[in-house]
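Student: Pasting a predicted model and its sequence here:
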Amino acid sequence: MPETTKLHPKQPVAAALASRAAVRPALRQGGAFALGLAGGWAVLYGALLPFGLGLTLGLPADCFAACAAGAALSILFHGFGAFSLDSLCLLCAVGAAVAARWLWPGRLRPAFLAGCGALVLGGVCFALGPGGAGFTLVFFCGADALLAGGFGYALQRFPPEKPGFGTLLAASAVAAALGGLRFGPLCPGAAACAMVDAALCCRGQEKPALAFAAFTGAALCAADPSLAPAAVGLCCGTAAAVLLAPGRRAETLAACAGGCVLGVLCVPAPGTALPLLLSAGLGFAAPAFFPKHWLTPVPEAPAPPEEPPRLSAAATRLEAVAESLSSLAETVNAVYDAFPRRCDTFRWVIDNTHDSLCFNCGRRETCWKQEYTTTLEGMNALRPILEQQGHLQASDLPGQLSRCIHPAALCAAANRSFALYRSRKEAHVHAEAMRTALTEQYSAMADALSVLSEQLGRPGNPEPYKSGRVAAFFASLGTPPLECAVTLDDLGRARAAVTLPRTRFSSPELAALAQETGRICRRDFDPPQVLSCKGMTTLLFCEKPALRAVFGTAGTAAKGTVSGDAVQQFCSPAAAQMILCDGMGTGRPAAVDGSLAAELTARLLKAGFTAELAARLVNVALALKSDEESGATLDLISVDLYTGTARIFKAGAAPGFLVHGGRARPVGDISLPIGILGGVNGQSRVVHLAAGDYAVLVSDGLLVDGPGWVAKQLELSAAAGDPPEKVARILVETARARAEQTGRPDDITAAVLRLESCGH
């Protein structure tokens, strides 16, 4: 048995998750507030203040409000100066952007239109009002709106917590804010930028260091043109360190200092060289006092495994297996059609009787040659007697055979031949059913494998950065993952799959893992689905859907307590499933067929089969269940909880009902049940549902008086907002009363599903 790792509640995982869940949101809020302070304070080209609004538009949903508060506080300080009208317009724009992001969460366009539009509109109002500020204010407000919109869009595309372009944008806002400050001869902006550049060069991160120098240098120049020599010095010092001594601490700091001196002195700036050199020198010297492990060179990350080719190869092999199974089914059918058919008719009974008895009889020549026509008519006259009675007696012989000298032996031979004939016919029918079931199973499995290969061939867009962060999180808990992949599907929904050594998790631990993984991926995850196999445990995280399903069911048996109707209601990771199967007839035999069909269909749906494929396999199972004829209706609805798309499949089922917008309508046409034919005669359709809508599946016993009263009752229940359990109970009780009046009792069942909004 594989060794199982048990995460005990007293182990660090629960405490670590709890502490991170409590501290990290506060740290993010504080960091966002500080970034907002810097962004609101930064002034570009002596008049523009775009960073505060841009950060409010671009930061994630959990921290944009704190950033807006910091930006508003900084803008207020500017409002006491020469830009009071511009600052007032900016404050209105930040407030409008925050309100839009609160009212339309997850939608960026309303926030951008509200923030930038309020800024431009405020400038126009102040310009056209009494004592207007003129076109200059409109120009500044328009420039601020344009820069803020571009800055916010860039931050949405490139989040600042992810190393890359977004981080450089946030750093440029901080550099611009610090560039406008002076403490005597010291420039904090130049010193801070030099310190970060030197640290990056010591860690051997050449490209990030060069990019940081370029971005922050441009921000310093935009904040104060007199800092252009400092920007040139930073770029020269970083380039020298990258080229001459990457990753070596002492040599890197010396190269940075030399390059900076050369860059500053090459720019004619009388009277400013010494203060700038002092600021840059302090910045470059600061890393010399950092702890050694802070400046340890970062090793290059190993190349990730070629996951798409591996998935593609697996998909190709599955497709090959699917084609082989399909080809096998076609070959079996083709061989069967090519073989000549053996004519097992009643003439075989006559021939076998002749061979076993008459062939050695002394009157053979007379009966089978001279009087052949009369003898053959007499033998054919035995067929209805044998088919009706199953056996033959001497008194049953027709007049054409009255001359037979062995009547008892003739009856015995005919009885044996007819019994063998009937056995051969039953074997032929059974073999035909087995062949049909075998080829149908091969075809269904081939289609299922083909669907699976298509899904593996489209694994989604990988998110390597988020995958690495999720893997690091699980490693910090003492369970390094064997595999970790975060992907986006075609609809932009995030999914995370983490494979660990065999581990058991409690429900609170799964909820905490979902919360922390969702924070890392910036998505809202449900508790993961846990799959365990061969010493490994896989956690499948899916985004919380926009809708949730509430189920209700009620039923009553025609006689006694055993009903032939069976209901299955459950939610898979992305869809709500509801199944109703009605076994043919009533009582225990019907209950066996209905329960078997519903249970098998539910298992196949949970395994990822489509409704059509599940119906084909269940049809085979019912056909081979026993020698007696078995059949059941199949009524199924599957609702995508992200989009509201509902797929309905019916095979012999009674019409169902959909309540959309308060109006009920029946759905479903006439078809045959499963289990009685070699194939499935089902019908599918796709509809769209929304929050507040109902889907109702009923057995034919509920429609004793037709579907009209059911639709009216559903509209009344929908208007009253009745829960599904109550709706199902009312339908069954009313149908039972109507059936007792008409004297046509039957099993009555109603299964109800209602969609509700998840509230996010």
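Tutor: Here it is on my side, so go on.

Student: Going by C-alpha atoms from here, please, whenever you check contacts or count neighbours.
Tutor: OK.

Student: residue contacts, the residue nearest the centre of the chain?
Tutor: Residue closest to the average C-alpha location in the chain (CA atoms, centre = their mean): residue 574, at 5.2 Å. Residue 574 makes contact with 542, 545, 640, 641, 642, according to CA atoms under 8 Å, 6 or more residues apart in numbering.

Student: what's the farthest-apart pair in those?
Tutor: Taking CA to CA, the two most distant members of the contacts of residue 574 are 542 and 640; they sit 13.2 Å apart.

Student: Check for me that residue 496 belongs to a strand.
Tutor: Yes. Assessed with DSSP: H, G, I helix; E, B strand; the rest coil, residue 496 lies in a strand.

Student: Give me the nearest residue to it, chain neighbours excluded.
Tutor: residue 486 (4.3 Å; CA to CA, 6 or more residues apart in numbering).

Student: Also residue 277?
Tutor: For residue 277, the closest residue by CA to CA, 6+ apart turns out to be residue 261, at 6.7 Å.

Student: structure B:
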Amino acid sequence: MTREQLLTWAKPRAVMKSIAQQAVFFALGLLSARAVVFGRCAPFGIAMAAACPWENALAAVLGAALGYILPGTVTVPMHCLTALLACIGIRWVLRSVAARLMQVKAGYAALLAGIPLLCTGMIVYFVNDSGSTAAAYAVAEALLAGAWAYFFSRTVDLFTEQRPMGHYLPQEMTCAAFSAGVFLLALAALRAGPITMGGVLAVLIILYASEYNGVAGGSVAGVAAGTCFAFTGDGLSGLAGAYGVGGLMAGLFAPLGRLPSACAFILSSAVASLPAAVTTQRLDTLWEVAAASVIYILLPERLTGNLIGRFAGKTDVREVPRAQDLRRTVVARLDHAADALGEVAGTVQQVGEKLDKAQQNRPQSALQELHRTQTAQNRRLMVRQFSAVSTVLEEMASEFELFERSDETSADLVSEVLYEFALQPLDVSCRVDRFERMTIEILAVRGEGVKVNKADLTREVSKVCGRTFSQPSISRTQTSWRLVFCERPLYRMVMGSARHNCYDNTLCGDSTRCFEDGTGRYIAILSDGMGTGGRAAVDGVMVSDLLAQLIQAGVGFDSALQIVNTAMGVKSGDESSATVDLVSADLYTGIVEFHKAGAAMSFVRVDGKVHPVDAPGIPVGILEQVSFHCSQEELAGNDLVVMVSDGALCEGTAWITALLEGSCEAKTPQELAEAVVAGAVARRSDGHDDDVTAIVLKLHAFRQQAD
């Protein structure tokens, strides 16, 4: 292409680019002006006019003016138009001075927006003699204009600067989040039934921020979006906290995938917004959260990855975190938050009881009595949720306390190994807990076309650290890989299971889940839904699956049980209950913990001798509070644990003990489980049938060959 042809082609392209930029700022000005807070203040159009680049100022002013003139749900005062004209006039007069204020451009924009709006607002106040409330609104409107002019200015710089992807500071991302909140507020006027476009987009932004920037991104986006909606005053004052908590929890669960992250956001934001929703009867935000979460889960990642990945944070390998200080800070804050939530639950309970006692002495109609009963039920539900969240935070603090120190020398050696495998380390953390077990967590970028053999990588990492590691668990994001190495445990578990359906029905009320939780524990869950058939199957599967998901996400056993108990209590109007039998085996030490909630007896074979493990308890779904009854056994290689449902015990336990003691090493765990189930069915003599399930767990030293 000749120079003349290149110039001929480039000129119309530059013109189209300029037209597109003007159209963008016209639309931004229009949306900013349509965002109204407190039901009467519209400062954001002026903020956009003050913050946009001078070459786009006319388009932004025209868009803002049109936004103020167009009819809407509220009437925008004319002083906003006057302040808009004053702002652009001052910018034109001082445009030569502004060129010398580039270092404080955002602050200059804040003054340009705030001062004219304050002056026009106070003039209206003195002329109309509207009272102190009008003066307060005028000052608040001017402050909002200045604040968002600052946010808009920093955000414009963020988009116009040519920086590599991911190299954005947290302060800049916070400004962008608050700027986006204004546009979402304007789009909230577009409604389809109980759902607004602005609300759905807000939740989507929070979820994507959690996916690509973790806890920090989700929390900032949630607080920013919630704060903007809270300014409307339409019963949405609790959204800042609800979205903030939702973003934080979504960020925590983001490494597990989109579904766990979305579920964490739904549950946590719903619980946090429950008091406000009950008070104001505003439940439309819950519909918006549900709709946005479904869109987030179903939307293919390839459609959004390139755009949102531009803002994904990137860790600088030269930054060495002060791990000990950070750990102590996190533990202290989690403990404090847990104590605060526990006190909130106690306060709500005490106040509610006093109010109930006072109302009992007053004559009330049947409708008032029904409303009081429903309020008490909602309060008890909220107290249980606050208590559950408090317990989860306490468990997180305890987990962080397990890590005693960081091994920087090993981290440097692991980094060198990664380079040998064509992996660029962004961050390497080698944590040693109080039991002297090391966990290595790596954030790295893989080169194009590079294939990594996990076995070879594990062998080299084990060699430089002087420890034996299992192969890593790997999770991938749009921009990086996360690898976690754990020291290889002393034992491994071999599992066998068998089941008999009552009267050979298709569905079974017993449900099982067995898995390793990633921290060196093997978990086995047996849940028996009360009764038989479809309804019992639904209860059993729901309890076992929810428990497994919560435990795999890092929630403790007791907290997971409380959450499942609450879920069982509200899933339907009919009574639902199920037993829980949970076994947790520490593969490093051989210590096995039994956690039972109404479950049948279990059996342990140690050195060839069998003894039962039993504990009283109440199934989940019956009472508002439920707890595990726990016991502990220390096992070694070739020892057994046998879990059964109550259908296996109708003819006593002596035959099971004899079967286990007589089997010795002749049968595998699978064969033993099948023998237990077959024996229970054959020995049934009362003419009835029941679901029968058996799980057999056999501990093997890691060097042993499993059966």
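Tutor: Right, received. Where do you want to start? Predicted, not measured: the structure shown is a model, and the values here were computed from it.

Student: just to revisit the earlier point, Provide the secondary structure category for the aligned partner of the residue nearest to residue 496 of the first structure in the second structure.
Tutor: Applying TM-score structural alignment, one finds that residue 486 of the first structure aligns to residue 430 in the second structure. Following three-state DSSP, the label given to residue 430 of the second structure is strand.

Student: picking up where we left off before, residues in contact with the residue nearest to residue 277 of the first structure?
Tutor: The contact partners of residue 261 of the first structure, taken as CA under 8 Å, 6+ apart, are 233, 237, 277.

Student: From residue 243 of the first structure, how far off is it?
Tutor: As judged by CA to CA, to the nearest Å, residue 261 of the first structure and residue 243 of the first structure stand 16 Å apart.

Student: Residue 107 of the second structure corresponds to which position in the first structure?
Tutor: Structural alignment (TM-score structural alignment) places residue 107 of the second structure against a gap in the first structure.

Student: What is the aligned counterpart of residue 416 of the second structure in the first structure?
Tutor: Residue mapping for residue 416 of the second structure onto the first structure gives residue 472, with TM-score structural alignment as the criterion.

Student: So its match belongs to a helix, correct?
Tutor: Yes. Assessed by three-state DSSP, residue 472 of the first structure belongs to a helix.

Student: circling back: just curious, which of the contacts of residue 261 of the first structure is nearest to residue 196 of the first structure?
Tutor: For residue 196 of the first structure, the closest of these turns out to be residue 237, at 12.2 Å, with distances computed as CA to CA.

Student: show me what contacts that closest one?
Tutor: Taking CA under 8 Å, 6+ apart as the definition of contact, the neighbours of residue 237 of the first structure are 255, 256, 257, 258, 259, 260, 261, 263.

Student: and if we set it to 7 Å?
Tutor: 255, 256, 257, 258, 259, 260 (CA atoms under 7 Å, 6 or more residues apart in numbering).

Student: want to try JSON lines for the residues you listed, with distance to residue 147 of the first structure as columns?
Tutor: Converted to JSON lines, the contacts of residue 237 of the first structure look like this (distance: CA to CA, whole Å):
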{"residue": "255", "distance to residue 147 of the first structure": "36"}
{"residue": "256", "distance to residue 147 of the first structure": "32"}
{"residue": "257", "distance to residue 147 of the first structure": "34"}
{"residue": "258", "distance to residue 147 of the first structure": "36"}
{"residue": "259", "distance to residue 147 of the first structure": "33"}
{"residue": "260", "distance to residue 147 of the first structure": "31"}
